[in-house]
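# only geometry, no sequence info:
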């Protein structure tokens, strides 16, 4: 009797995410993933072409969750309130989702047509649409890059600031990105 296949792409991505979070990106290899899933490495190639595609798909699945969260939380907001909410939601997701933040720091290793890059572009386009309804103009690249940098430093400096200080410093950084463009549009 043939054994019924219980593996699917969702299970592969979930286990890869778990490996990234528990063992790190360098340990998230096809052999280690196969071992964690209790299958042979060759079985994984039914679902992904290689490790790069696997990691891109993991990140893309995490970014889709971020995108859905952004859509829900931005409803009814405009102006600087919407920009701050956009930045806050991205920051909070990256703080919670270690796998996503690790993969985004390695984004330069993925091709422009990868699933990861395509999903990131949706986030940036959402930010661009958000700015159409406000007088504040800020480069989405600068905004998302600043949020990523802040999350990285926040992890390094954990417990060196109170949560209130960290929140205040974060919002000051976001405001400094926005304020120069707001001032230029008023001149």
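That came through fine. All values derive from a computational prediction rather than experimental measurement. Residues are numbered from 1 along each chain as shown.
# switch to C-alpha atoms for all contacts and neighbour counts from now on
Fine.
# Show me what counts as buried in stretch 54-68.
Residues 54-64, 66-67 are the ones in stretch 54-68 that count as buried (16 or more other Cα atoms under 10 Å).
# dropping in the other structure now:
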């Protein structure tokens, strides 16, 4: 039996449904047909909210980046220095664990230079720069450090999601060791 059609869908409801598909089945399964089926509507109805699959991918990227920010921001409250870097690092990796499809969507905007995508990403960068302020990094050096931290966290998350860590070792301990090495490297530079 098909789900009952929904009247007056809001974009956030649509993106949440797309995120559920992505988290369970992978981002490649987020198609207009699959999304419409999940929502109990006809695929053409989705064109009221975005321009085809490319528009959906853009909205999902922005949605995912905003979800990531909402996970990171509270982890940085009331902490600073090493503790703050460890907190946002754990929040980042935990977000990727809980929402692998939504996390993947953050990287799949059709045009990463799009102003709306850039604006969403800027919040994450600004938060990261604020967390790294304790290390007295300014200007480009702060941005290089943010890139480095993101590279570590994305690499760790991607390897974990693809099953790349087969050894019987606690992944959270591995992450903590890696982040502490990053912190020590920032102090040494």
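Cool, the structure landed. Note that the structure is predicted; figures quoted are calculated from it, not measured.
# Tell me the one among the buried residues of stretch 54-68 of structure 1 nearest to residue 162 of structure 1.
Each of these was checked against residue 162 of structure 1 using Cα to Cα; the closest is residue 66, at 25.8 Å.
# Tell me which residue of structure 2 lines up with the closest one.
Residue 66 of structure 1 maps onto residue 68 in structure 2, with residues paired by TM-score structural alignment.
# what's near enough to touch that match?
Contact criterion Cα atoms under 8 Å, 6 or more residues apart in numbering gives 92, 95, 103, 124 as the residues in contact with residue 68 of structure 2.
# repeat that with 7 Å
By Cα atoms under 7 Å, 6 or more residues apart in numbering, residue 68 of structure 2 lies in contact with residue 95.
# doesn't residue 58 make contact with residue 110 of structure 2?
Yes - the pair formed by residue 110 of structure 2 and residue 58 meets the contact definition of Cα atoms under 7 Å, at 6.2 Å.
# In helices, which of the buried residues of stretch 54-68 of structure 1 fall?
Using DSSP state H, the subset of these located in helices is 54-64, 66-67.
# Mind putting those into TSV with distance to residue 34 of structure 1?
Rendered in TSV, the data for these read as follows (distance: Cα to Cα, whole Å):
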residue	distance to residue 34 of structure 1
54	12
55	14
56	17
57	16
58	15
59	19
60	21
61	20
62	21
63	24
64	25
66	27
67	29
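# what two of the residues you listed are the furthest from one another?
By the measure Cα to Cα, 54 and 67 form the most distant pair in those, at 19.9 Å.
# Identify the residue of structure 2 aligned to residue 149 of structure 1.
Using TM-score structural alignment, residue 149 of structure 1 sits opposite residue 155 in structure 2.
# Show me which residues of the helix or strand encompassing its match are buried.
For residue 155 of structure 2, the host element (DSSP states H and E) is helix 139-161. Buried residues in helix 139-161 of structure 2, counting neighbours by 16+ other Cα under 10 Å, are found at 142-143, 145-146, 149-150, 152-154, 156-158, 160.
# need those residues in CSV with distance to residue 129 of structure 2, can you?
Compiled in CSV, the buried residues of helix 139-161 of structure 2 are given as follows (distance: Cα to Cα, whole Å):
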residue, distance to residue 129 of structure 2
142, 6
143, 7
145, 8
146, 7
149, 11
150, 11
152, 16
153, 15
154, 17
156, 20
157, 21
158, 23
160, 26
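# what angle do the strand or helix carrying residue 128 of structure 2 and helix 139-161 make?
In this structure, residue 128 of structure 2 sits in helix 115-132 according to DSSP H and E. Note on geometry: by axes from the mean of the first three to the mean of the last three Cα atoms, to 10 degrees, helix 115-132 of structure 2 and helix 139-161 are set 100 degrees apart in direction.
# what's the average distance of helix 115-132 of structure 2 to structure 1?
Its aligned residues in structure 1 lie a mean 2.0 Å from helix 115-132 of structure 2 after superposition (mean Cα distance after the TM-score superposition for structure 1).
# tell me what that helix is packed against?
helix 52-75, helix 81-98, helix 139-161 (3 or more Cα pairs under 7 Å, 6 or more residues apart in numbering; DSSP states H and E).
# re the thing from before, could you single out the nearest of the ones in helices among the buried residues of stretch 54-68 of structure 1 to residue 181 of structure 1?
When those are compared for distance to residue 181 of structure 1 (Cα to Cα), residue 67 wins out at 25.3 Å.
# Pull the contacting residues for the closest one.
Going by Cα under 7 Å, 6+ apart, residue 67 of structure 1 touches residue 123.
# Kind regards, and thank you for your time.
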